[in-house]
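Student: Only the shape, not the letters, is given here:
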């Protein structure tokens, strides 16, 4: 392919809204173009990479007996109503009416449609197990689109769903998916960090996320370098060591002027955050939820969402807090009313703490939750952070950031029960089909590869997904040798891009860096006079000279692995 016949563009300047390397280089290299916030068009250079990633994933899905299908992105509200998710999911699910005034949705995921398809076909245990997958555009009305392809509204996803007659069979297939995902990410040069994760709107009891460890990640990962425990911070558990001072000290009110924050309170009373019990307030459908946790920890909203099975949670307004008998900045559940009180596990057996006295400028000391409170529940609602103790080995946990590459879930019967996807057992009994689901965002994976593999000048594409395999940069006026070399490489089965523009060498080399093609062969007058070309792998800093007659053999050797 000659560049003069290709549809492309490159940018010299970094777009003002691009901060992550993947966003910068995918824009500057002409891979993508924003059409609206979080909605992107793929130019040919980006489309070629996207399709190669898709084919790589398809190979792995086929290797574990996946069967490809294609389902609609426009679906009926009634279908989503069967699973309960039409009302359970918030504004990120785009709802609309068609011309016949029917309620419709743009699917953000395909559990309902896939379950509907399977219940149409399956009637007997003899038809199970199997796995179906597709590559499909999804739409999520994301409130915080960011990072180019990292967090978008419209996206291409590979989603797979497996169907089983037993938990044991699901467990076996889950392991196959787990290994297939490892293979996919390793083939694009990423060694994934695999963490336990929240099942969220997908449901089910077991889920894992495959993450790229990167400082630009939007997720926080909690890791134990000693025993290998790994989890998304949203759901990570950790070992609590409750503060225990004087068990017999009586509750006492003390003046704490201007100490409305934990930091100010600790300084004023000369205590540590772990010795305090702070309140964090949420509005749950108009009802006040009071979370009580140690002052040195934060509430995990995901854990709280899951505990309450809440569709939406909002920070509570001061008026609602005061209505329930508490004073913001000096609050505690002592004497409060009309509120759901949830106490973190860390305080279950703690005593001799500092907490609010529900009076401005005053706190209680020697607070003992078991003695001084009633009508509360104990739960794991605190968010793990670096330095917390590992729940498995007790050693300090570490924290890093990551980008989610893909996820796998053991759905169980969440969808099959509510939607009537059943099969007849050998003895004629009707049972719900047991399900698993497995997703990879194809565009996000493309961006993650750039995050993982780039230098100051552009992406360094892995050989498996590069837009072209060889770029010939002709910096002479004569195209004869470039044409001959292109034909020989193409005939040998390689994808070749020839930069035949009448441009300065510097411009051509800068664009070559932005396109990240694994191998660049430059034709210059001086080198050709000696029968040589410039040979430069994109991942290497230096170029070498190679005899023209050796180029084809050397390219074959370069791509042998």
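Tutor: It's in. Not measured: the values here are computed from a predicted model.

Student: make it CA atoms for all contacts and neighbour counts henceforth
Tutor: Fine.

Student: top strand in this structure by residue count?
Tutor: strand 398-412 (DSSP state E).

Student: Buried residues of it, list them for me.
Tutor: 398-412 (16 or more other CA atoms under 10 Å).

Student: elements contacting the helix or strand just after that strand?
Tutor: The helix or strand immediately downstream of strand 398-412 is helix 414-419, counting by DSSP states H and E. Packing partners of helix 414-419 (3 or more CA pairs under 8 Å, 6 or more residues apart in numbering; DSSP states H and E): helix 77-83, helix 111-121.

Student: just to revisit the earlier point, other SSEs contacting the longest strand of the chain?
Tutor: helix 167-187, strand 206-213, strand 219-223, strand 434-441, helix 442-452.

Student: Pull the residues that contact the very next helix or strand once past the first one.
Tutor: Meaning helix 167-187. Downstream of helix 167-187, the first helix or strand assigned by DSSP H and E is strand 193-196. The contact list for strand 193-196 (CA atoms under 8 Å, 6 or more residues apart in numbering) reads 206-213, 221, 230-232, 235-236.

Student: So how do I select the buried members of those in PyMOL?
Tutor: Entered in PyMOL, the line below selects the buried ones among the contacts of strand 193-196, by 16+ other CA under 10 Å:
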select buried, resi 207+208+209+210+211+212+213+221+230+231+232+235+236
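
Student: Pasting the second one now:
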């Protein structure tokens, strides 16, 4: 395409609303434009990127044996009420009524709809297994849309749904989809990890997130570089922490110390001139029946609410208390003589602590030289904390790494969660009606665009991987007023386009500096420059966007060079 005939409205400055690089660069490079909060229009260059992402996804879904369909965005409320998610999903679900006052929603996912489809059309075990997918617009009424395409209210997603007759069939499809997702991300040259994750509102018995490494990502992933262990922060397991204190077992008697105005650990550490590892924290959690539980952990660790909930098998929240509740002295709570508690549970991090400091259950007072078993007991131990970068891998003992990332995909083993609620099943070999064993598999098309930019950019702009770049080649002539250079550019443009090379020919009558800046901003992998070197020695400069390296070739060798570049850099 010739630049003068296209529509790529670039911006010189970072937009005010952009908080992260990908948001700024999608706007500055003319890929998208904001229409309303969390709603964006895709411009021609952005559409080209989306189409290439979708093509890679389609190829890998088809390779994995999935079959493409297309489901409606608008879904009847009765399906969501049948599954129970009409009320569970909350205000993020876009709800609307038709002229007959019937309730509908704009689908954030399609589990209910696809299960209803299977209910009507999949009847026998002979029809199984089946894996159906679509690439479709989704809607989610985010409370605070931000980060551009990463948290938008309207987005494009590939979602797939598998139907099997048994768990073995689900395991096989799940593994195929895991492989397919890995291949999708690898074909875009991204560094990523597939991690164990919580099933959240989708539900099911297990799931994996696909997280792309990114410094400004909203997710935190924990992984071991020495083996294949990886999990998100909520699910991460690790070996019980080692004791950070030195010396022999504690033998000093516990005693009260005055600690005025130290109702948080930072103030206490500063007041006593000690380390957080010498302090035992007491966290109070309450359940729906208003029972209160105490969770103890070393002062340098943070309580993982999800782990506490799984351990007790009930929904918990941080105890908030009230003006009429005088059972606890907030800010000075400790396990010694602690009353009005349903249970006391110790994180593994406290097992080897000794002569530690903890709250005395009275205002402005702590206890020092406290020891487990002698001064108090716990009902049970467990892993209730988030990992630190000093922790060791639960599988191999290697040192864990903790990094930020962006979730681009999530796969779930749903089991019978939806099929049982919606009476969807099949006739098995024994002639009995049985519920489908289901899985679902989502990957964000528009999220991938932002995640790629977030990982692959520099101070000048985007650095597209060749597989999804809007164009492979950016052809620039330094002055269109020179007829020899202009003719050479036109001839090369014709040769490349006829050979099927995607070229953006910058034929604008503007300064070379602006052309170069826009080229860097757009992030096209190869830049061909016809300038003074061409007039002097018929050489065309080739610059790689990825590393700024340059080489020079005569026009006759350019096409072969580009074909070789494509074969080496675009995976199939």
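Tutor: Yep, that arrived. What you see is a predicted model, and the numbers here were worked out from it, not measured in a lab.

Student: TM between them?
Tutor: The TM-score (TM-score structural alignment, normalised by the length of the first structure) is 0.89; 558 aligned residues with a CA RMSD of 3.1 Å.

Student: if we can go back for a sec, tell me the two of the contacts of strand 193-196 of the first structure that are most distant?
Tutor: For the contacts of strand 193-196 of the first structure, the farthest-apart pair by CA to CA is 206 and 213; their separation is 21.7 Å.

Student: right, so of the helices and strands packed on strand 398-412 of the first structure, which gets closest to residue 476 of the first structure?
Tutor: Once these are compared by CA to CA, helix 442-452 is nearest, at 31.5 Å.

Student: Now do the closest one: which range of the second structure does it align onto?
Tutor: Here helix 442-452 of the first structure aligns to the second structure at residues 445-455, judged by TM-score structural alignment.

Student: distance from the longest strand of the first structure to the second structure after superposition?
Tutor: Its aligned residues in the second structure lie a mean 1.7 Å from strand 398-412 of the first structure after superposition (mean CA distance after the TM-score superposition for the first structure).

Student: ok, now stretch 47-56 of the first structure?
Tutor: Mean for stretch 47-56 of the first structure is 0.5 Å (mean CA distance after the TM-score superposition for the first structure).

Student: Show me which residues of that stretch are buried.
Tutor: Neighbour-count burial for stretch 47-56 of the first structure [16+ other CA under 10 Å]: 47, 48, 49, 50, 52, 53, 54, 56.

Student: just checking, which of these belong to strands?
Tutor: Counting by DSSP E, the buried residues of stretch 47-56 of the first structure contribute nothing to strands.

Student: what number of residues lie near the equivalent of residue 387 of the second structure over in the first structure?
Tutor: Aligned counterpart of residue 387 of the second structure in the first structure: residue 384 (TM-score structural alignment). If you count neighbours by other CA atoms under 10 Å, residue 384 of the first structure ends up with 28.

Student: quick one: contacts for residue 384 of the first structure?
Tutor: 222, 233, 234, 236, 237, 238, 297.

Student: swap in residue 87 of the first structure?
Tutor: Residue 87 of the first structure touches residue 81, counting by CA under 8 Å, 6+ apart.

Student: In JSON lines: the contacts of strand 193-196 of the first structure, plus distance to residue 12 of the first structure.
Tutor: Listed next are those as JSON lines, based on distance: CA to CA, whole Å:
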{"residue": "206", "distance to residue 12 of the first structure": "46"}
{"residue": "207", "distance to residue 12 of the first structure": "42"}
{"residue": "208", "distance to residue 12 of the first structure": "40"}
{"residue": "209", "distance to residue 12 of the first structure": "36"}
{"residue": "210", "distance to residue 12 of the first structure": "34"}
{"residue": "211", "distance to residue 12 of the first structure": "31"}
{"residue": "212", "distance to residue 12 of the first structure": "28"}
{"residue": "213", "distance to residue 12 of the first structure": "29"}
{"residue": "221", "distance to residue 12 of the first structure": "35"}
{"residue": "230", "distance to residue 12 of the first structure": "41"}
{"residue": "231", "distance to residue 12 of the first structure": "40"}
{"residue": "232", "distance to residue 12 of the first structure": "38"}
{"residue": "235", "distance to residue 12 of the first structure": "42"}
{"residue": "236", "distance to residue 12 of the first structure": "43"}
